[in-house]
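1. Mind looking at a prediction? Sequence and model below.
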Amino acid sequence: MTTTVQTGAPPERQGMTKRQRTTFIRSGQYAIIVVIIALLAIVGHWNDFRLQFLDFHSMGQILPRVLKTGLINTLLYTVMAFIFGLVVGLIVALMRMSEVRLYRWIATVYVELLRGLPTLLVLFLLNYAIPTLFGPSSKIFSNFYLLVTVGLGSVAAAYMSETIRAGVQAVPKGQMEAARTLGMSRGQAMRLVILPQAFRIIIPPMTNEIILLIKDSSLVYALSFTATQYDLTYLTQTAASGGISGIAATASPLLLAGIAYLVVTLPLSQAVRALERKQAKRR
């Protein structure tokens, strides 16, 4: 019986290589994006958009007020709320890590309550409910800047406290043990050894908190304020609705407000990414 042995190279596999498949898929994705952009360019009513959102005359009229009033007030409210939130958040974080059960319970209730309530509702309660409870004659509840600081800052403190607590817990436990070995009390070790290291860890998320506060500052319209206290959003919204004499009622001021927010927040976002890359290199 004769056996025939076939020789030669094996047949080549049909189909694309992995690199070819990747190129094909990416090309398809790019094509879809180009099609979507083309459809938007064809279907969009760009002339109406230009009349409503690109009225450069209205933008030029409102720009001085945006810079002198809206943007300055927005940054002022953000800084005040952030400082208040950082101080209160640090206290709440330490209370949540305390060995005293009552402190932990109070801090937990605060965090869960303030994180669960919308910021707008908190501002309404401060402006209307608290004065009703303690009396409208109390000067502390009639100060607009104090209401803004406490309202925005108390909500921010609930989030900051969790960020600070996570940063403290990220510090190796051996740091506390080494500090106690050197004769430091628990409070001294926390203040001099643990917290400085924790704050270096939490700088990026804290910067994100500033960005959130900048946007949340638009909620101060819930409080009674004067024209000189308008934030960026409320000022441009008033101009867009025709509430400022001499300025046409178009949506262009709102677009200007968006640009102003981006001018402030985009550099902060870049700073966060730079800090994260720097910390990654250290690790």
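-> It's in.

2. rest of the way, CA atoms for contacts and neighbours
-> Fine.

3. which residues of the stretch 151-283 of the chain fall in helices?
-> All helices of the stretch 151-283 of the chain, identified by DSSP state H, counting those that start in this stretch, fall at 173-181, 186-189, 195-201, 203-216, 232-240, 252-282.

4. So which bits of the fifth one are buried?
-> In terms of neighbour count (16 or more other Cα atoms under 10 Å), helix 232-240 has its buried residues at 232-237, 239-240.

5. Which neighbouring elements make contact with that helix?
-> Where contact means 3 or more Cα pairs under 8 Å, 6 or more residues apart in numbering; DSSP states H and E, helix 232-240 is packed against helix 71-96, helix 252-282.

6. Show me what counts as buried in the last one.
-> Neighbour counts using 16+ other Cα under 10 Å place 252-257, 260-261, 265, 268-269, 272, 275-276 of helix 252-282 among the buried residues.

7. which one of these sits closest to Arg191?
-> Of all the buried residues of helix 252-282, Leu275 has the smallest distance to Arg191: 23.1 Å, by Cα to Cα.

8. now the closest one: how far from Ile25?
-> Computed as Cα to Cα, to the nearest Å, the Leu275 to Ile25 distance reads 34 Å.

9. count of neighbours near Arg165?
-> When neighbours are defined as other Cα atoms under 10 Å, Arg165 has 21 of them.

10. Next, the contact list for the closest residue to it other than its chain neighbours, please.
-> Spatially, and ignoring its direct neighbours in sequence, Arg165 is nearest to Ala93 (5.3 Å; Cα to Cα, 6 or more residues apart in numbering). By Cα atoms under 8 Å, 6 or more residues apart in numbering, Ala93 lies in contact with 107, 161-162, 164-165.

11. what do you get for Phe84?
-> By Cα under 8 Å, 6+ apart, Phe84 lies in contact with 149-150, 153-154, 157.

12. among the helices of the stretch 151-283 of the chain, which is nearest Leu120?
-> Leu120 sits nearest to helix 203-216 of all these, at 8.8 Å, using Cα to Cα.

13. Contacts for the closest one, please.
-> Contact partners of helix 203-216, identified using Cα under 8 Å, 6+ apart, comprise 74-75, 78, 81-82, 119, 152, 156, 160, 163, 261, 265, 268-269, 272-273, 275-276.

14. Please compare the first structure with the one that follows:
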Amino acid sequence: MVTTVGAASRQSFDRGLTLRTLQRAAEMTVGAILFIVILELVLHFDILDSTLWGLYGPSYFLSGIFGTLQYLAIIIPLSVAIGFSVGWARLSRFRVLTWPLSVYVDFFRGMPPIILVIFASLLGPSLVPARFHSQGLGILMGALALGLHSGAYQSEIFRAGFMSVPRGQLEAAESLGMTFGQAMHFVVLPQALRLSVPPLANELAVVIKDTSLLAIIGALDLFGLSNIFSQQAVFGSNQLWWVFVVWTAVALVYFVMTFSVTELLNWIDRRYHVKGLEAVSV
């Protein structure tokens, strides 16, 4: 009976989450449409102009989105892996391990990502054996630099999650016969990861927007290709109003990407939320 009631409550909760997510998506869609309509009225342009999209759409817009997704497929998994590993390792009692990691975190958190991208693209290829050199190696190094930069921030997010679980729980698990690894896996990690999801959503939204920095070193992502097309529209075709359309479309794509990732992680947070867990302190 208790199991049936619990399952019914969970299903009702999931339906509520789905409805709220759909409602929020609908609100954002209506807001975006109103924003575009106002821009069209004020700046006197047509965002659905067929001539513009015939030139910009296939070669620049769609290719740019694909390029941005490729860089995100490198940066996000790398940054999450680094953040989790470094955040966990910094809890070690061994100073010889925590000190170098603290230097890494402080350095990358204190550097502007645009500087890291430039230096990585210029100096990074020299660290790679010549047989692995390619035309896009500098851009790849810039993407790795963004992964290291975000990983430093995420390490603090994960570390705060680990530290939010009282040490008494770990000691209680070990007193019940669990090994240290079992206690971390079954007791500490489930709580720490739940606490890390909300701030992690914000950091991943920043990472998505930071990929536009790769355009300064020649990356053919959404920002880079749109910038090339905008220059051609102004100096080649003398169509200044096309610039407003292009950058409005770019802004909408980045908004959809960040909104989707944020809502996904927020859904995960609500789906696996444990009441009262947010109040746990060290």
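-> Happy to help now that I have it. Note that this is a predicted model, so its numbers are computed, not measured.

15. rewinding a little: need the counterpart of the residue nearest to Arg165 of structure 1 in structure 2.
-> Matched to structure 2 by TM-score structural alignment, Ala93 of structure 1 sits across from Gly87.

16. Okay, its match and Arg194 of structure 2: tell me how far apart.
-> Counting by Cα to Cα, the separation of Gly87 of structure 2 from Arg194 of structure 2 is 15 Å.

17. With Ile139 of structure 2 instead?
-> Applying Cα to Cα, the value for Ile139 of structure 2 to Arg194 of structure 2 is 34 Å.

18. Settle it for me: which of those two has more neighbours?
-> Taking other Cα under 10 Å, Ile139 of structure 2 and Arg194 do not tie; Ile139 has more neighbours (25 against 18).

19. Enumerate every residue touching that one.
-> Taking Cα under 8 Å, 6+ apart as the test, what Ile139 of structure 2 contacts is 121, 214, 217-219.

20. What of Leu170 of structure 2?
-> 180, 183-184, 187-188.

21. Closest one to Asp46 of structure 2 out of the residues you listed, please.
-> Nearest to Asp46 of structure 2 among the contacts of Leu170 of structure 2 is Val188, at 54.4 Å by Cα to Cα.

22. Neighbours of that closest one, how many?
-> Neighbour count of Val188 of structure 2, defined by other Cα under 10 Å: 22.

23. quick one, the helix or strand containing Thr149 of structure 1 and helix 203-216 angle?
-> Secondary structure from DSSP states H and E places Thr149 of structure 1 in helix 144-170. Angle, helix 144-170 of structure 1 to helix 203-216, by axes from the mean of the first three to the mean of the last three Cα atoms, to 10 degrees: 160 degrees.

24. From Ile62 of structure 1, how far off is the residue lying closest to Ile140 of structure 1 once chain neighbours are set aside?
-> Nearest residue to Ile140 of structure 1, sequence neighbours excluded (Cα to Cα, 6+ apart): Leu146, at 7.5 Å. From Leu146 of structure 1 across to Ile62 of structure 1, the span is 28 Å (Cα to Cα).

25. Tell me which of those two has more neighbours.
-> Neighbour count, other Cα under 10 Å: between Leu146 of structure 1 and Ile62, Ile62 has more, with 21 against 14.

26. Skipping its backbone neighbours, what lies nearest the aligned residue in structure 2 for the more buried one in space?
-> Using TM-score structural alignment, the equivalent of Ile62 of structure 1 in structure 2 is Tyr56. Using Cα to Cα, 6+ apart and skipping residues adjacent in sequence, the residue nearest Tyr56 of structure 2 is Phe229, 7.1 Å away.

27. any idea what Asp216 of structure 1 aligns with in structure 2?
-> Using TM-score structural alignment, Asp216 of structure 1 sits opposite Asp210 in structure 2.

28. average distance between stretch 264-282 of structure 1 and structure 2?
-> If you overlay the two and look at stretch 264-282 of structure 1, the average distance to its match in structure 2 is 4.4 Å (mean Cα distance after the TM-score superposition for structure 1).

29. and the gap between the residue at minimal distance from the centre of structure 2 and Gln169 of structure 2?
-> Nearest to the geometric centre of structure 2 sits Leu204, at 2.0 Å (Cα atoms, centre = their mean). Using Cα to Cα, Leu204 of structure 2 is found at 30 Å from Gln169 of structure 2.

30. Out of the contacts of Ala93 of structure 1, which are shared with structure 2?
-> Mapped onto structure 2 and checked by both residues aligned by TM-score structural alignment, their matches' Cα atoms under 8 Å, these keep the contacts 161-162, 164-165.

31. which residue lines up with Tyr128 of structure 1 in structure 2?
-> Under the alignment (TM-score structural alignment), Tyr128 of structure 1 maps onto Leu122.

32. That match and Gly138 touch, don't they?
-> Yes - when contacts are counted by Cα atoms under 8 Å, Leu122 of structure 2 is listed as touching Gly138 (6.7 Å).

33. Among the two, which residue is more densely surrounded?
-> Comparing Leu122 of structure 2 with Gly138 by other Cα under 10 Å, the one with more neighbours is Gly138, at 24 against 16.

34. Secondary structure element for the closest residue in space to the more buried one that isn't next to it in sequence, which one?
-> Nearest residue to Gly138 of structure 2, sequence neighbours excluded (Cα to Cα, 6+ apart): Ser121, at 4.1 Å. Here Ser121 of structure 2 sits within helix 113-123, counting by DSSP H and E.

35. ok, residues contacting that helix?
-> Helix 113-123 of structure 2 has contacts (Cα under 8 Å, 6+ apart) with 137-143, 145-146, 149, 210, 213-214, 216-217.

36. Pull out the buried positions in it.
-> 113-114, 116-118, 120-122.

37. One more: stretch 228-242 of structure 2?
-> For stretch 228-242 of structure 2, a neighbour-count test (16+ other Cα under 10 Å) marks 229-230, 233, 241-242 as buried.
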